[in-house]
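Asks: A predicted structure for the sequence below; I have some questions about it.
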Amino acid sequence: MRKILVANRGEIAVRVMKTAKKMGIKTVAIYSTADRMSPHVQMADEAVLIGEAPSNKSYLLGEKIIEVAKRLNVDAIHPGYGFLSENAEFGELTEKNGITFIGPKSKAIKIMGSKLAAKEAVKAYDILMVPGTDEAITDIEEAKKIAQDIGFPILIKASAGGGGKGMRIVEKESDFESQMNRAISEAKSAFGDGSVFIEKYVTSPRHIEIQVMADSHGNVVHLFERECSIQRRHQKVVEEAPSSVLTPELRAKMGEAAIKVAKSCDYLGAGTVEFLLDDQHNFYFLEMNTRLQVEHPVTEMITGMDLVELQIRVARGEKLPIDQDDLKINGHAMELRVYAEDPLNDFLPSVGTLDVYQLPIGDHIRVDNGFEEGMEVPIYYDPMLSKLITYGKTREEAIELMLKAIENYKIEGIQTTLPFGTFVFEHDAFRSGNFDTHFVKKYYSPESLKTDQDNEAKIAALIALKQYIEDQKIVRLPN
């Protein structure tokens, strides 16, 4: 494998290229008209304009990407995450054209791409699942009967969904019909498929996911868990590894379950098995993401493994260089997704120019970044600028370093989730480890963030005033 095309943009494209270069592999970038000046374009050995700014005219043009790959004699394509990373047809098309797809085979992508098919696949392995429907449903009256049997509150989820689209929590029966209609409509609009399934809504849930890696020689390992419970609009903002609530015994059980899920679909490469953990520490299979996750750096920090390198080695047909017994948790890592969003305005996207953009630096601080000072933040893509990751020997150490790193991350020209990050990492519930996926709903409001910022400003002003008075005393000292 001498040349890899990275079929993505931003920080993940840069991340993949760093490892490829370390392995002596040439890289090809593709870019849209909005991304001409992006770091991933400058970093690649070759770069090709793929189309206009909207992703359906650029990064989602599978056949055009294959044409570019063939023209430039590319050996493999790394899809990153998002865009075509979980598109089974694109994976098949890549392989048909004699190019290696750095990811699982299309069978696994198809099975795990449908939440219902995924549940069917893991049934034989005695893995607990949240009580609910076994098949997709669109009949509202039938769905209502099922919901009554399961008992409220219930969760309606789009079968083909993700990212919180087509998802509705229904607290009481009188709201069921309207919420069901909304979920079906949203699912049709987002995925072209209005089928949904219904499951029991787990109260006080924590979102725990297990990283797995599988080779083509029958070896599957897990690289422990990530806690992803701090979410807004069902999407993750803060992640950490390991979780503060898992015992070694529970960790081992969840790891074994994740390996079984991978085996159920003949998995290959890096994948993530997602679970819900209830307040009694029962865990339930949710779904499998058949790609590298946004939050993979925290796993890399605590295991010392380069997951992209392992992906490439597995795609080349190599055996995994590690056994389960070789893997150990060392220390603690935190990640904050730095989004161009305004936390004081319902996390709405904030577009504009990065007038100031300075990254924090220091030991055990890592920034997976896709932007530079002076760049425009485009409206066409996910608003994530970067991922800020810190590592410590303990959870407390990683949190304190994160707060320092946030303080030293200078961004002007747009609003970001950095202040929200400070709010989370300073909050007693987070620091104690006693939180769940309702953290934002329970504790966060724009007013609370504004109060925190005002208090910080007052403290800074008092410190400045005290320093000024001290300086004046020195100036006034007689000769």
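Replies: Sure thing, it's come through.
Asks: only C-alpha atoms from now on, for both contacts and neighbour counts.
Replies: OK.
Asks: over to the most centrally placed residue in the chain. Which of the three states is it?
Replies: Residue closest to the average C-alpha location in the chain (C-alpha atoms, centre = their mean): residue 294, at 3.4 Å. Classification of residue 294 using DSSP: H, G, I helix; E, B strand; the rest coil returns coil.
Asks: ok, the closest residue to it other than its chain neighbours - how many residues close by?
Replies: For residue 294, ignoring the flanking residues on the chain, the nearest one in space by C-alpha to C-alpha, 6 or more residues apart in numbering is residue 81 at 7.1 Å. A count of neighbours around residue 81, defined by other C-alpha atoms under 10 Å, yields 19.
Asks: residue 81 and residue 292 touch, don't they?
Replies: Yes: between residue 81 and residue 292 a contact is recorded at 6.1 Å, counting by C-alpha atoms under 8 Å.
Asks: what about the strands in the stretch 301-450 of the chain?
Replies: 332-339, 341-342, 348-349, 352-353, 356-358, 365-369, 376-377, 384-392, 410-412 (DSSP state E, counting those that start in this stretch).
Asks: which ones are touching residue 385?
Replies: Going by C-alpha atoms under 8 Å, 6 or more residues apart in numbering, residue 385 touches 10-11, 337-340, 369-371.
Asks: quick check: the gap between the residue nearest to residue 294 and residue 376.
Replies: In this structure, residue 81 lies at 22 Å from residue 376, with C-alpha to C-alpha, to the nearest Å as the measure.
Asks: next one: residue 443
Replies: Counting by C-alpha to C-alpha, the separation of residue 443 from residue 376 is 33 Å.
Asks: which of the two has more neighbours?
Replies: For residue 443 against residue 376, the residue with the higher neighbour count under other C-alpha under 10 Å is residue 376, and the figures read 19 against 12.
Asks: another one to put next to it:
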Amino acid sequence: MFEKVLVANRGEIAVRIIRALREMGIGSVAVYSEADRSALHTVLADEAVCIGPAKSLDSYANPIAILSAASVSGADAIHPGYGFLSERADFADLCEEMNIEFIGPSSKVIEVMGNKQNARDTMKAAGVPITPGSDGLVTSVEEAQAVADIIGYPLMIKASDGGGGKGMRRVLSADQLESLFIQAQNETQSIYGNTDLYMERIVDPAKHIEVQILADKLGNVIHLGERDCSLQRNNQKVIEFAPSLTLTEAVREELCQTAVDAAAAIGYESAGTIEFLVDKDQNFYFMEMNTRLQVEHPVTEMVTGIDIVQEQINIAQGLPLSVKQEDVKVEGLAIECRLNAENPKENFMPSSGPIDHLIFPSGGLGLRVESALYQGYYLPPFYDSMAGKIITHHKDPEKAFRLMQRALYEVSVEGIHTNVELLQALIEHPDVQADNVDTKWIENVFMKEWLEEN
């Protein structure tokens, strides 16, 4: 059993993992960059080690710095959280070489599923529906034009190593293809050091539905239901729900079982998420697999009562899952709103600076806040803009929405800009409450209305 775990991350997810470790009676080691000396996760952990300058490539995303801190502190295992090193197969390999447990799946699985084209091929072989697209990588404009002639428009160009909207271009017609393909190649080269692109037909309109998987080292694989992540802007999630408000029970059962079968087929271990696009007729298609903890995991925890982080840690210790599939019950509706340090009225410009005043909502059943902000803290400008998550849950979906409305009303952050007003307007919108939205609804409908009013 683990005595000490190093948390190779920062911000709210580092705080979340450290709290889970304390509840489990396991020691925690925080790592921090020079810009994060006063960060909350460094205070809450049992130990804290500085790993380098502010730039993430020299600190949080530097495998040598992380492993050196693990070695110095005597950590048994490393929890990568999400982002940074969480889906780096080479980092998982290095952990194994140093006899430090990587809390996640094997490096082989990370490598296969981390490359989007390989993942498509693997899922297709496992019998999982995939969207029509290129057969392998597309290396030139001429190849792209040939693929487009087969699969049709609109289509998406994607980086094989990409994620979070990076290296992606939406192509609506043939006259856009050449310029957007070259843009995607250039961006992919600058971010990932290669020009590996593939193409797939756009499912439009579509919902983004993902299934939470837990798999132990003894061959047990279960799902914890699905999440609806359709409320997005620029392929970045804004609000998530669990479960979906629109899937039929038959489609829900088929979708979740498909995800379980897919995870079993690749020998998956740990927590993971399989993401699908669902069309207006509720046909579903594999999109990608995230071989790590998801930002939106709290909504699943709220509706199931299962602590995904603790399950993930226990799996890494070789323990069996604490629940069987028949024990998993999804009750009510959970909603998560991502509080970002940004100014939506200025093209979502990131914001940083001192937190002069801070009030987060509290009180009431079914309310959870996850953040690393505190009054007097200086939010550095070097990292992701997400500053916190507000989560509500109620057995009655209407009351879950009302609780979120109340919670967002109480959020007060002074010193930086946040998107709280945007979230308030979204959660009160009748189309959101009726789930009459798709992955492009915020950009195509909501933002035009909101900016005119504000």
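Replies: Received the coordinates, thanks. Everything quoted here is computed from the prediction, not taken from an experiment.
Asks: TM-score of the superposition?
Replies: In this superposition the chains share a TM-score of 0.98, using TM-score structural alignment, normalised by the length of structure 2; 452 aligned residues with a C-alpha RMSD of 1.1 Å.
Asks: got the contact list for the residue nearest to residue 294 of structure 1?
Replies: The neighbours of residue 81 of structure 1, taking C-alpha under 8 Å, 6+ apart as the test, are 8, 12, 291-294.
Asks: one more: residue 129 of structure 1?
Replies: Residues near residue 129 of structure 1 by C-alpha under 8 Å, 6+ apart: 119, 284-286.
Asks: that older thread, going by distance to residue 355 of structure 1, which of the contacts of residue 81 of structure 1 wins?
Replies: residue 12 (22.8 Å; C-alpha to C-alpha).
Asks: and that closest one, how many neighbours does it have?
Replies: By the measure other C-alpha under 10 Å, the count of residues near residue 12 of structure 1 is 25.
Asks: excluding sequence neighbours, find me the nearest residue to it.
Replies: On the basis of C-alpha to C-alpha, 6+ apart, the spatially nearest residue to residue 12 of structure 1 that is not a chain neighbour turns out to be residue 80, at 6.1 Å.
Asks: quick one: the strands in the stretch 151-300 of structure 1, in order.
Replies: For the stretch 151-300 of structure 1, strands defined by DSSP E, counting those that start in this stretch occupy the ranges 154-158, 168-170, 196-200, 206-214, 220-232, 235-241, 269-277, 283-289.
Asks: that older thread, isn't the residue nearest to residue 12 of structure 1 right up against residue 7?
Replies: Yes: the pair residue 80 of structure 1 and residue 7 passes the contact test of C-alpha under 8 Å, sitting 6.9 Å apart.
Asks: hey, what's in contact with both of the two?
Replies: Taking C-alpha under 8 Å, 6+ apart as the contact rule, residue 80 of structure 1 and residue 7 both touch residue 13.
Asks: if we can go back for a sec, quick one, what contacts the residue nearest to residue 12 of structure 1?
Replies: Residue 80 of structure 1 makes contact with 6-8, 12-13, 16, 291-292, according to C-alpha under 8 Å, 6+ apart.
Asks: again, only using 7 Å
Replies: Residue 80 of structure 1 makes contact with 7-8, 12-13, 292, according to C-alpha atoms under 7 Å, 6 or more residues apart in numbering.
Asks: specify the stretch among the strands of the stretch 151-300 of structure 1 that is closest to residue 439 of structure 1.
Replies: Closest of the strands of the stretch 151-300 of structure 1 to residue 439 of structure 1 is strand 220-232, at 6.2 Å (criterion: C-alpha to C-alpha).
Asks: what does that closest one correspond to over in structure 2?
Replies: Structural correspondence for strand 220-232 of structure 1: residues 221-233 of structure 2, per TM-score structural alignment.
Asks: name the residues that touch that stretch?
Replies: Counting contacts by C-alpha under 7 Å, 6+ apart, the residues touching stretch 221-233 of structure 2 from outside are 207-215, 237-244, 256, 260, 264, 300, 325, 328, 438-440, 442-443.
Asks: would you show me how to pick out the buried ones of those in PyMOL?
Replies: The buried residues among these can be selected in PyMOL (16 or more other C-alpha atoms under 10 Å) with this line:
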select buried, resi 207+208+209+210+211+212+213+214+215+237+238+239+240+241+242+243+244+256+260+264+300+328+438+439+440+442
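Asks: could you double-check that residue 54 of structure 1 lies in contact with residue 380?
Replies: Yes: here residue 54 of structure 1 reaches residue 380: they are 5.7 Å apart, a contact under C-alpha atoms under 7 Å.
Asks: which of the two has more residues huddled nearby?
Replies: residue 54 (16 against 10).
Asks: residue in structure 2 paired with that one?
Replies: For residue 54 of structure 1, the aligned position in structure 2 is occupied by residue 55, per TM-score structural alignment.
Asks: again, but for residue 425 of structure 1
Replies: By TM-score structural alignment, residue 425 of structure 1 lines up with residue 427 in structure 2.
Asks: residue 89 of structure 1: what secondary structure?
Replies: Assigned by three-state DSSP, the conformation of residue 89 of structure 1 is helix.
Asks: quick one, what contacts it?
Replies: Neighbouring residues of residue 89 of structure 1 by C-alpha under 7 Å, 6+ apart: there are none.
Asks: between residue 81 and residue 292 of structure 1, which contacts overlap?
Replies: Between them, residue 81 of structure 1 and residue 292 share no neighbouring residue, with contact defined by C-alpha under 7 Å, 6+ apart.
Asks: what does stretch 52-69 of structure 1 contact?
Replies: Stretch 52-69 of structure 1 is contacted from outside by 5, 7-8, 32-34, 50-51, 83-84, 90, 94, 380, using C-alpha under 7 Å, 6+ apart.
Asks: among these, which are located in strands?
Replies: Cross-referencing the contacts of stretch 52-69 of structure 1 with the strands (criterion: DSSP state E) gives 5, 32, 50-51 as the overlap.
Asks: just the residues you listed now: which is nearest residue 386 of structure 1?
Replies: Checking these against residue 386 of structure 1 with C-alpha to C-alpha, the nearest one is residue 32 at 18.9 Å.
Asks: other residues contacting stretch 194-208 of structure 1?
Replies: Under the contact criterion C-alpha under 7 Å, 6+ apart, stretch 194-208 of structure 1 has outside partners 130-133, 135-138, 150, 153-159, 184-185, 187-188, 225-229, 274-279, 436-437.
Asks: quick one: buried residues of the lengthiest helix in structure 1?
Replies: If you go by DSSP state H, structure 1 has its longest helix at helix 446-476. Of the residues in helix 446-476 of structure 1, those scored as buried under the neighbour-count criterion (16+ other C-alpha under 10 Å) are residue 449.
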